[in-house]
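**Student:** Sequence below, structure please.
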Amino acid sequence: MLSQNLGYPRVGSQRELKKACEQFWAGKITRDELQNVARQIRHRNWETQKNAGIDLIPSNDFSLYDHVLDSSLMVGAIPARFHSLIDGKSNKELELYFAMARGVQRDGLDIKAMEMTKWFDTNYHYIVPEFVKNQKFSRYSDKVALEFEDARQAGIITKPVLVGPVTYLLSGKEKEEGFHRIELLDNLLPVYIEVLKDLYARGAQWVQLDEPCLVLDLTDREKLALQSAYAQIREAIPGLKILVATYFGALEDNLETAVEMSIDALHIDITRGVESLAAILANPGFVSSSKKLSVGVVDGRNIWKNDYKKSLDYLREAIAVLGEKRVIVAPSSSLLHSPHDLDQEKNENVLTPQIKNWMAFAKQKLGEVSTLKKLAITNWTEDATFKVNQEAIESRRSSELIHKPLVKKRVEGIKMSDFERQARFAERQKLQLEKLKLPLFPSTTIGSFPQTDEVRQLRANLKKGNLSVDEYESRIKEEIVSSLRWQEELGIDVLVHGEFERNDMVEYFGESLSGFVFTQNGWVQSYGSRCVKPPVIYGDVERPEAMTVKWSAFAQANSAKLVKGMLTGPVTILQWSFVRDDQPRKDTTFQIGLAIRDEVIDLEKAGIKVIQIDEPAIREGLPLRKSAWADYLKWAVDAFRLSAAGVADQTQIHTHMCYSEFNDIIGSIAAMDADVITIETSRSQMELLDAFADFNYPNEIGPGVYDIHSPRVPTVEEISQLLEKALKVIPAMNLWVNPDCGLKTRKWPETEAALRNMISAAKLLREAVEA
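**Tutor:** Okay, here's the model as predicted:
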């Protein structure tokens, strides 16, 4: 029996990669210094996995920004607008790479970044490959081979990991009409085969090709593409052992496709698709073959300790049918989605020993995989490690910390009227126009302003006790008033208070809600150098006291203009937390929804007339199979409506969503019934608005007119062109002007320049329409 890992966190245990990348972008360290930090992280990761007893250790799971972008560079899928940066010099590859991810605006260059979206149903963002008809591919980057060599020289023969060719194509987007990207497979495969031949020649024994598309609804054409691809790979390199990894769901109707592929091992995720195990073990074709089955029993996407008994029952089931030599023990997915190391959580005032005992981070999950491999072939019921594990599982199951009868009773008492605003949108819009007196094409921002080092230091000093609460609040109030004056001078119509007191849009709320616990170092990568520290929902959730009212009321009292109240919605709080797994996610979401509802009502009582409830994660929570969509969308939309419906019709409710494809769920987006929705559209050049236009979306829309994830500053002309595009599909009275997301991660100079251009473009459009 073997053990394997599918991938490991790559930002470093202390977020070394984040810091190094940002220093490199700022010109503070050299290319070589950045690469040295990256190499140190890779070597530590390999050693950690080796010491944990993992047999098949991955390489090329590391990335400076994104593994899908790495794949695009590997196969030379470089959009034409970046070709001026290709000069054949290896020391320029990094410049090209980061330009594709972030855009570039300097030395006469002004190139927009590639589109970014969510990786399946995770909160990880990837850079979307761009394809044109008859696209040619050629090997450009040797990263996968170089990292294999680096590990080999350190004495570790790794299992290189690549995004599988079919998943890579399906993850991309056609940039012109008249073809489907799967047609490019024959052009793409020769490059993959060349890379795999090179790895084999260098001594690679196993290669992992990630094909999570196998848990999606696939067409017959796409299923045939998978079988064809791996038949060609097998024929070209018969000696190389190919492991295809699926994850995030069950195989369902793709089972036969997966079983019949010409591969040596198949990985399945049984934490999210347990039915795949029984189906494979009952499949005569797989059972009679020599293929190995990698069983993903350790949850790669959550932080709860593995229940050894449950996992061992599954492993024993597989061994009974296949024999232990054909079974591989593994996490369900890459551990990229888990925090690094629970041992770094040393502050018992932050994470109590009782709750900490219920958890496992990436490093601990490696230990769980190795332990399960050992226990699966022994008399595990008498093993001391097994007994300690079961004591922890039972401790969590029976803990009084988790269950609050009054919270459960309140959820059970929710009525249909709790989901409904008093009047329909058309009536509310008239009342809001009269009450709020906003101009045509009103402008706003999404909520947060740049979090400077000084602001972060204020929070750090407060936590360390170096600053009193009164001193801290006085300084935050200064920041708020300064930002209000600046927004007023700029001419923004609906202001925000800037969120200077907030660390993260989910963590901030979790700190004020019961049933949440936090970590000091539980960071996971969201995109590029952006890391988040998700809260942990361990028990029933309620709001002991108001969370944002004080700051919002202070801001509104200091401006004659409207100031938005800013909240994070229940589905996003759920999706961007590590969630308890002992009750349905719907129940937890409704508990959060009631807490947010209480806050919304209190904001209205405090005189806040515009309240934004951000729900960027509605789309990412969508099940990967369409058959499960209706149920999820019903309770997700209901949770939002529950949070928003307690206010008067004159109070304007906004919501915000980013980096999502809305075409398939536009009816549910409309059913949320927010008065105004702000969305990301700049990277897609307003493509996302097509869904709203085709649906005839009735409510108001703020399509993001510039990309805040790129440091480039859009011109007035560029923003004006996007607004003119939007005006073709959105009625003038329903069109807002705003960036595509919050500005927390940006610097002030670029923020000020971009917003000035945005306001200028809005004024030009207003003058043109009113003339």
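**Student:** Please count neighbours and contacts with C-alpha atoms only from this point.
**Tutor:** Noted.
**Student:** Please enumerate the strands of the stretch 401-550 of the chain.
**Tutor:** According to DSSP state E, counting those that start in this stretch, the stretch 401-550 of the chain carries its strands in the segments 494-495, 514-517, 524-527, 530-532, 536-542.
**Student:** Go through these and name the closest to Glu752.
**Tutor:** Taking CA to CA as the criterion, Glu752 comes closest to strand 494-495 out of the strands of the stretch 401-550 of the chain, the separation being 14.4 Å.
**Student:** What is the closest one packed up against?
**Tutor:** With contacts defined as 3 or more CA pairs under 8 Å, 6 or more residues apart in numbering; DSSP states H and E, strand 494-495 has these neighbours: helix 469-490, strand 562-563.
**Student:** rewinding a little: could you export the strands of the stretch 401-550 of the chain as a markdown table, including mean neighbour count and distance to Gly12?
**Tutor:** What follows is these, written out as a markdown table (neighbours: other CA atoms under 10 Å; distance: least, CA to CA, whole Å):
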| stretch | mean neighbour count | distance to Gly12 |
| --- | --- | --- |
| strand 494-495 | 22 | 38 |
| strand 514-517 | 21 | 23 |
| strand 524-527 | 22 | 10 |
| strand 530-532 | 19 | 11 |
| strand 536-542 | 23 | 21 |
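**Student:** one more to put side by side:
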Amino acid sequence: MLSHNLGYPRVGSQRELKKASEQFWAGKINRDELQKVARQIRHRNWEAQKEAGIDLIPSNDFSLYDQVLDTSFLVGAIPQRYHQIVDGKSNNELDLYFAMARGVQRDGLDIKAMEMTKWFDTNYHYIVPEFVKDQKFSRYSDKVILEFEDAKQKGILTKPVLVGPVTYLLLGKEKEGGFNRIDLLDNLLPVYIDILKELNKRGAEWVQLDEPCLVLDLTPGEKLAIESAYAQISEAVPDLRILLATYFGALEDNLVLATALPVSALHIDLTRGSETLPAILTSEAFVNSGKILSLGVVDGRNIWKNDYKKSLKFIEWAIAVLGVSRVMVAPSSSLLHSPHDLDLEKNEEVLTPEIKNWMAFAKQKLNEISTLAKLAVTDYSTCPLFEANQVAVESRRTSTLIHKAAVKDRVAAIRSTDFERISVFSERQQIQLEKLKLPLFPSTTIGSFPQTDDVRQLRANLKKGILSLEEYEIRIEEEIVKSLRWQEGLGIDVLVHGEFERNDMVEYFGESLSGFVFTQNGWVQSYGSRCVKPPIIYGDVERPQPMTVRWSAFAQANSEKLVKGMLTGPVTILQWSFVRDDQPRKDTTFQIGLAIRDEVVDLEKAGIKVIQIDEPAIREGLPLRKSAWKAYLKWAVDAFRLSAAGVADQTQIHTHMCYSEFNDIIDSIAAMDADVITIETSRSQMELLDAFADFSYPNEIGPGVYDIHSPRVPTVDEIKSLLEKALQVIPARNLWVNPDCGLKTRKWPETEAALRNMISAANLLREEALAEH
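**Tutor:** All right, here's what the predicted structure looks like:
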């Protein structure tokens, strides 16, 4: 029986790629030095998988930024605005590649980045392909070939991985009307086939084509496109073994389509779509097809140790029906979504041995995969590896660390009135206008300011004991006051304290809540060089004491202007954590919602009149199938309302969302009943506002007017133009002015320049509005 892996973390166990990329962007290292770091990571990844006993090791799962951007580069889908980089200003592929990802503003160039959004329902972001009518494709990059050859020189025959052609098209956007991106398949396929032929010629035996679109609701035309694509691929490269990988859900109504495709193997995710297995094993067509079935039994998206007993039942069932030679063992998805190596967690005060024994990171998951492949063909009942696994699983199930009766009782006692503000929005808005006295087009930022090396060093020195708590707090107070004076000087209307004391918008809160544990090195790539260290929710959640009141109250006491209290919402804390899998996600979210509610009430008592509860993850938590949306949206919206509804009408509740396509869920966004919502809109040129206009969204909106994920500084005219576009669909008294997102990852010079332009644009708009009246 073969074991294989779908993909491996690519930032390096010590985030080497992040550090090298940022040094390259800053001009501190050259492209050769960056590529050297990348090559070292790839080699270590291949060697780790080989040592773990993985039979089919992936290549081309590595990326300098994003695998979808790599695919656009591979097939020459380079938007017209970037051609000038190649046509004279710089003839460097790496400059072009990073310009597409990050934008560029130098040497007379001022080019915006491509749009970025969430990869299915994960917290990973991909660069959205852009398509025009009659789009032409041509092989532009040889990365997949070069990495295959690089591994081969090390004695490893890899399984190259590519985003499948149909999924690639569906992940993109039409940048003009008059066509559907799926119509471009006939233009795209020759490039894929050319690449597959080249790989076959160079000795590749297997190629993995990822088509996670098969777990989505597909139109008849999209289904026909998949049939056509794989018929043409099969005919063009009959000797190449194609492994078609689906993940993140069940095949459901796409099962007949997927199982009938002319491929050598089909991969299914049994951690999020276990119902697919019986459907396949009772399908006479598949059973008689001779195809291999790859079982994704090890969870690629969570950190809990695999239950060998449960997984082996799936594997043994498949073997009994198909035979051992037609079954593969694999993770559910790429291990990109898992931290690198549990063995790097050395501090037992941070992660206790008992809880650590319940976990497996990417490196440990490799061992789980190869072990399951071996156990499945032996009498494992008395095998020490199996017995140790079952002891760990049982230890977690029965641990007294996990369950708290008082927390469960409080959730059970929630009443319908706990989800409701005192008055409806129209009444609250009038009260807030009188109490808060904000001008037309009030300006604010989303919460965080740049975290300089000095600020990060303060936190590090506190942890190391170099700084006392008293010394640390004095230094943070100095940073807060400095930022308040700067904001006041700039003319921002609603200030923030800057979040200098916070490491991450979820980790910071998790550190103050019970039921969470943390890692020292559990980094996961979010996008590009951005890595997060998700908290781990292992037990019942409650708030032992206030989390943010001390800093928010200090900031408000040091400014006559309004200062926002800044919180992360319950759904986002859930989505951006590794979540316990022994109770419904709704129950965990309501526990978090009650903890945030307590904090909101305490902020109000401390004199904070504007409180932001960020929920950027509401949309990404949406199930991939529409049939499951209603149930999810009900409890997700209720969790937010639960967290926000404990305050008086005059307290203004904000929420923030980013990278969200709102059209399908705008009624649920409205049902959250936040007084003000700020959203990401600049990369899409305010396209997202169409949903709010068509729905006649009643509450106040702050559409982001510049892209904080790019280092470029927008002009005053550019921002003013976006605001004028927003005014076409938003009433003037409901329009706020703000950046797309928090400014934590930016540098101070670009932040200061961009916010100065933003305030200038808001002032111009305000003057024009006052002149008209």
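**Student:** So the closest residue to Leu574 of structure 1 other than its chain neighbours versus Thr572 of structure 1, what's the distance?
**Tutor:** Beyond its immediate neighbours in the sequence, the residue positioned closest to Leu574 of structure 1 (CA to CA, 6 or more residues apart in numbering) is Thr589, lying 6.3 Å away. Relative to Thr572 of structure 1, Thr589 of structure 1 is positioned 9 Å away (CA to CA, to the nearest Å).
**Student:** all helices of the stretch 351-500 of structure 1, in order?
**Tutor:** Counting by DSSP state H, counting those that start in this stretch, the segments of the stretch 351-500 of structure 1 that form helices are 353-356, 362-375, 384-398, 405-412, 425-436, 453-464, 469-490.
**Student:** What ranges does the stretch 601-750 of structure 2 have for its strands?
**Tutor:** According to DSSP E, counting those that start in this stretch, the stretch 601-750 of structure 2 carries its strands in the segments 610-614, 652-657, 676-679, 700-703.
**Student:** Tell me how far the longest one lies from the chain's centre.
**Tutor:** Same thing as strand 652-657 of structure 2. Remark: strand 652-657 of structure 2 is offset 20 Å from the chain centroid, using CA atoms, centre = their mean, to the nearest Å.
**Student:** sorry, back to before: let me know which of the helices of the stretch 351-500 of structure 1 is tucked in deepest.
**Tutor:** Ranked by mean neighbour count under mean count of other CA atoms under 10 Å, those are led by helix 362-375, which reaches a mean of 22.
**Student:** what span of structure 2 lines up against it?
**Tutor:** Here helix 362-375 of structure 1 aligns to structure 2 at residues 362-375, judged by TM-score structural alignment.
**Student:** returning to that earlier point: closest to Phe24 of structure 1 out of the strands of the stretch 401-550 of structure 1?
**Tutor:** If we rank these by CA to CA, the stretch that ends up nearest is strand 530-532, at 14.6 Å.
**Student:** Quick one: average offset of that closest one versus structure 2, please.
**Tutor:** Here strand 530-532 of structure 1, set against structure 2 after superposition, deviates by a mean of 0.1 Å using mean CA distance after the TM-score superposition for structure 1.
**Student:** and that strand, what does it pack onto?
**Tutor:** Against strand 530-532 of structure 1 (3+ CA pairs under 8 Å, 6+ apart) you get strand 524-527.
**Student:** Next, find the distance separating Lys112 of structure 1 from Ser684 of structure 1.
**Tutor:** With the distance defined as CA to CA, Lys112 of structure 1 ends up 10 Å from Ser684 of structure 1.
**Student:** Comparing the two, which residue is more hemmed in?
**Tutor:** Comparing Lys112 of structure 1 with Ser684 by neighbour count (other CA atoms under 10 Å), the higher total belongs to Lys112, at 22 against 14.
**Student:** could you list every residue that touches the closest residue to Ile431 of structure 2 other than its chain neighbours?
**Tutor:** Distance criterion CA to CA, 6+ apart; nearest residue to Ile431 of structure 2, sequence neighbours excluded, is Gln650 at 5.7 Å. When the contact criterion is CA atoms under 8 Å, 6 or more residues apart in numbering, the partners of Gln650 of structure 2 are 428, 431-432, 435, 609.
**Student:** I'd like those residues as CSV, with distance to Val506 of structure 2 appended.
**Tutor:** Output for the contacts of Gln650 of structure 2, formatted as CSV (distance: CA to CA, whole Å):
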residue, distance to Val506 of structure 2
Arg428, 29
Ile431, 32
Gln432, 29
Lys435, 31
Lys609, 23
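**Student:** Now flag whichever of these is closest to Glu499 of structure 2.
**Tutor:** Of all the contacts of Gln650 of structure 2, Lys609 has the smallest distance to Glu499 of structure 2: 17.7 Å, by CA to CA.
**Student:** For Asp150 of structure 2, see how far away the residue lying closest to the closest one once chain neighbours are set aside is.
**Tutor:** The shortest distance from Lys609 of structure 2 to any non-neighbouring residue, by CA to CA, 6+ apart, is to Thr651 (4.9 Å). Distance check for Thr651 of structure 2 against Asp150 of structure 2: by CA to CA, it reads 60 Å.
**Student:** and if you look at Arg106 of structure 2?
**Tutor:** With CA to CA as the criterion, Arg106 of structure 2 and Asp150 of structure 2 are 34 Å apart.
**Student:** Thank you kindly, that will do.
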